[in-house]
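Q: Mind folding the following:
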Amino acid sequence: MGSLTNNGTKIDGSDVPETEISSSAPDDTSTGNERDERATSDRAPVALPAHVAGSGTLDRLVDTARDYAKASTAENTNKAYVADWKHFARWCRLKGTEPLPPSNEMIGLYLADLAAGSGSSPGLSVSTIERRLSGLAWNYVQRGFALDRKDRHIATVLAGIKRQHARPPVQKEAILPDDILAMVATLPHDLRGLRDRAILLIGFAGGLRRSEIVSLDHGKDDTPVSGGWIEILKDGAVLTLNAKTGWREVEVGRGSSEQTCPVHALEQWLHFARIDFGAVFVRTSRDGKKALESRLSDKHVARLIKQTVLDAGIRADLPEKDRLALFSGHSLRAGLASSAEVDERYIQKQLGHASAEMTRRYQRRRDRFRVNMTKAAGL
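A: Sure, this is the predicted structure:
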């Protein structure tokens, strides 16, 4: 499946927009100091005390501890935090200062610059600015400093930005049952089509994040990077996931027919791809006839959703660019939350949400006026 549509529009593999760059920080070549800082960042979290002499055993333990420290946050989060620090360091140098040690006054000015924008570059959204601030706080901790986000130079500026620029969150459109069936119908009947059919149906019925889909292994402890494993039973499949909120089990029941059954689609893929160990969803050969060993990237799920949305003609009333922007990996989770006619607590459990309020954010067509307070009050 190509990454370009018929008219040349690129299908982005990520749900997150490209990092917005303030016009006050052009994309120039990294200086030697910046490279040194990034290298220091990689070494900073774990190291031997200065008074302890290194040895082969201790050095190996340091490397192991660094790997664990790196795994404490998601890979995409780590990449975002590295980009946040690089952007801030470049901004500081353009303003004639240094990023270390932390200056609450300069960080307040940095936030103001991000919000105001400059020239033809618009200001960043409040959520992006808050993410940048979290990235700076994390980076300072890695370098042995503490950033006081409650300091008035930071807190009051951020509060003003929220007051003036806050907007309701832009939600991705839900993929509903008729949509998912139309999308599945566009897939070929080769090995690649079997795999992608299983991805879409399991992702929808399980309410899974795209990272959860591609991190699944066939069995427990099959690979070091496993994010969970599957167990296929008579009545369905149980997915054990190491999710953001900790380990949880997701039950995916069998469908009303083989054509719509996510468990049957998964069984077909595993059988014909001859997968009985390791990653469940792997790459295929160019001709789509042979399963390879390498695990799929979560970006494949995003590309798959966008491409099949186009091929199925979903929201054909909109221009292609707008249709691509409407749907993402989260559209599968939102689709399940919006279409499952069950008690809300079951949807909350399936999605792994800690609160019912978070689940309601995913329900795009919830019956908002089921309880009519106007009539209940006698009007």
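
Q: use CA for all of it now, contacts and neighbours both
A: OK.

Q: where exactly do the helices run in the stretch 1-150 of the chain?
A: Assigned by DSSP state H, counting those that start in this stretch, the stretch 1-150 of the chain shows helices spanning 32-43, 56-70, 75-94, 104-116, 126-142.

Q: The structure of the following sequence is requested for comparison with the preceding one:
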Amino acid sequence: MAQIIEQNTETHVKETSAPSLSTAPGRDVSAPELSGESPLPSLAVQDQTPAHLASLADRARGYVEAASSANTRKAYAADWKHFSAWCRRSNLAPLPPHPQTVGLYITACASGTVDRSTKANSVSTIERRLSSLSWSYAQRGLSLDRKDRHIATVMAGIRNSHARPPVQKEAVMAEDIIAMLETLDRGTLRGLRDRAMLLIGYAGGLRRSEIVGLDLGRDQTEDSSGWIEVLDKGLLVTVRGKTGWREVEVGRGSSDPTCPVVAVETWIRFAKLAKGPLFRRVTGKGKDVGPDRLNDKEVARLVKSTALAAGVRGDLSESERALRFSGHSLRAGLASSAEVDERYVQKQLGHASAEMTRRYQRRRDRFRINLTKAAGL
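A: Okay, here's the model as predicted:
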């Protein structure tokens, strides 16, 4: 691998592009510009696309962006920028892909020598960076062979040396949610919105992106990831998650103050919403509701701030508690609290396997099935 420094200094980056929509010389609508400086391949402007194909070219660009979420693209961009900066400092070329270069890079990530101010990355972070590089190269019409020994063997060694059990976010239980609701002002639009987000997120076992991606009805906005239907017995939430589309039933609660359906209905009524995003920004010193959809990070901030204000896990220091809670705490809370057959929780969360659902059950009775006694001891 030491020879790679000499090999890369002699490497000249060649531009490649996919076949263009135009018969004249030009760039493909989805072909990225090949630049080691660019954090992500950009969608090039199609100046020479025939006029009758212009609308198709615009649509194609939209589909390229829709292929991954905004958060995923942002993470890919940051990882590519991180890799490119390391290559520049190491006098190596990020393009075209060299397994030896990537092997040296992930070694630097694991040892904390990417730059002076960087600590060693966790195994999961390094694996994400590898996925980002593979995606970024693919967008440039290039391929990174992750099975190459310079990458695969080094990565196996990193896992064996540095792998740790995953750090899970704290689950918020039913009593925690009730305490968190009490920290919100029911007399304000922001308080009503936040109550609805907490309750539907908890009862539906929704991801933070699924919560803010909801519309009041079907096919109302282009950036929607689902919609709600208010029925007599509850809410039917149709949502597109990581595993595809699924329907989530959110039944009415035992009392109005903690009922997710009542909370959503109250928010819709006082916010005077008719169509479009369900959860929006509150503007004008809390007196107006804007048209813009909330960012999913707002859900994480809401869970964290209300959990801290309610004194959830008061046995921990404030700094520890701040790290324990996130939007994921809602899903973990439902999985841990719902005393029903496991398969119903699995369906609600949209998990492909029961094992994944069990990982979310933070406070379950791990010894409910005692194989020691069952074996006769």
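
Q: Give me the TM-score for this pair.
A: After superposition, the two chains reach a TM-score (TM-score structural alignment, normalised by the length of the second structure) of 0.87; 342 aligned residues with a Cα RMSD of 1.9 Å.

Q: quick revisit: rebuild the helices of the stretch 1-150 of the first structure as JSON lines, extending it with mean neighbour count and distance to Ala159 of the first structure.
A: Listed next are the helices of the stretch 1-150 of the first structure as JSON lines, based on neighbours: other Cα atoms under 10 Å; distance: least, Cα to Cα, whole Å:
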{"stretch": "helix 32-43", "mean neighbour count": "13", "distance to Ala159 of the first structure": "30"}
{"stretch": "helix 56-70", "mean neighbour count": "13", "distance to Ala159 of the first structure": "32"}
{"stretch": "helix 75-94", "mean neighbour count": "17", "distance to Ala159 of the first structure": "20"}
{"stretch": "helix 104-116", "mean neighbour count": "19", "distance to Ala159 of the first structure": "11"}
{"stretch": "helix 126-142", "mean neighbour count": "18", "distance to Ala159 of the first structure": "10"}
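
Q: which stretch among these comes nearest Ser339 of the first structure?
A: Of all the helices of the stretch 1-150 of the first structure, helix 126-142 sits nearest to Ser339 of the first structure, with 28.1 Å by Cα to Cα.

Q: corresponding residues in the second structure for the closest one?
A: Alignment of helix 126-142 of the first structure against the second structure: residues 123-139, by TM-score structural alignment.

Q: The matching stretch against the first structure, how far on average?
A: Compared with the first structure after fitting, stretch 123-139 of the second structure has a mean deviation of 0.4 Å; criterion: mean Cα distance after the TM-score superposition for the first structure.

Q: quick one on the thing from earlier: can you say which of the helices of the stretch 1-150 of the first structure is nearest to Arg366 of the first structure?
A: So among these, helix 126-142 is nearest, using Cα to Cα, at 24.9 Å.

Q: From Val263 of the first structure, how far off is Phe204 of the first structure?
A: 12 Å (Cα to Cα, to the nearest Å).

Q: Ser355 of the first structure now?
A: Look at Ser355 of the first structure and Val263 of the first structure: by Cα to Cα, they are 28 Å apart.

Q: the more surrounded of the two?
A: The neighbour comparison of Ser355 of the first structure against Val263 (other Cα atoms under 10 Å) goes to Val263, with 25 against 11.

Q: Please name the residues that touch the nearest residue to Leu40 of the second structure once chain neighbours are set aside.
A: Spatial nearest neighbour of Leu40 of the second structure, chain neighbours left out: Ala77 (4.9 Å); criterion: Cα to Cα, 6 or more residues apart in numbering. By Cα atoms under 8 Å, 6 or more residues apart in numbering, Ala77 of the second structure lies in contact with 39-40, 132.

Q: for those residues, which one is nearest Leu294 of the second structure?
A: Leu40 (25.0 Å).

Q: Roughly how far does the closest one sit from Gly286 of the second structure?
A: Separation of Leu40 of the second structure from Gly286 of the second structure (Cα to Cα): 37 Å.

Q: tell me the contacts of the counterpart of Asn295 of the second structure in the first structure?
A: Using TM-score structural alignment, the partner of Asn295 of the second structure in the first structure is Ser297. Contacts were defined as Cα under 8 Å, 6+ apart; by that measure Ser297 of the first structure touches Val214.

Q: got it, and Trp245 of the second structure?
A: 238-239.

Q: Name the SS class of it, please.
A: strand (DSSP: H, G, I helix; E, B strand; the rest coil).

Q: Please apply the same query to the one 4 residues further on.
A: Each residue gets one of three states, and Glu249 of the second structure gets strand by three-state DSSP.

Q: so it sits right up against Leu231, yeah?
A: No - counting by Cα atoms under 8 Å, Leu231 is not a contact partner of Glu249 of the second structure; they are 10.2 Å apart.

Q: the more surrounded of the two?
A: Per other Cα under 10 Å, whichever of Glu249 of the second structure and Leu231 has more neighbours is Glu249, with 17 against 12.

Q: To which residue of the first structure is that one aligned?
A: With TM-score structural alignment as the criterion, the equivalent of Glu249 of the second structure in the first structure is Glu251.

Q: again with Gln361 of the second structure
A: That one, Gln361 of the second structure, aligns with Gln363 by TM-score structural alignment.

Q: Check Gly311 of the second structure too.
A: Checking TM-score structural alignment: Gly311 of the second structure goes with Gly313.

Q: hang on, that match is in a helix, isn't it?
A: No - using three-state DSSP, the assignment for Gly313 of the first structure is coil, not a helix.

Q: Please report how far it lies from Asp178 of the first structure.
A: In terms of Cα to Cα, Gly313 of the first structure sits 12 Å off from Asp178 of the first structure.

Q: out of these two, which sits in the more crowded spot?
A: Counted by other Cα under 10 Å, Gly313 of the first structure and Asp178 do not tie: Gly313 has more neighbours, with 14 against 9.

Q: Mind giving me the packing neighbours of the helix or strand where Leu308 of the second structure lies?
A: For Leu308 of the second structure, the host element (DSSP states H and E) is helix 297-310. Using 3 or more Cα pairs under 8 Å, 6 or more residues apart in numbering; DSSP states H and E, the elements in contact with helix 297-310 of the second structure are helix 174-181, helix 189-204, helix 208-212, helix 318-324.
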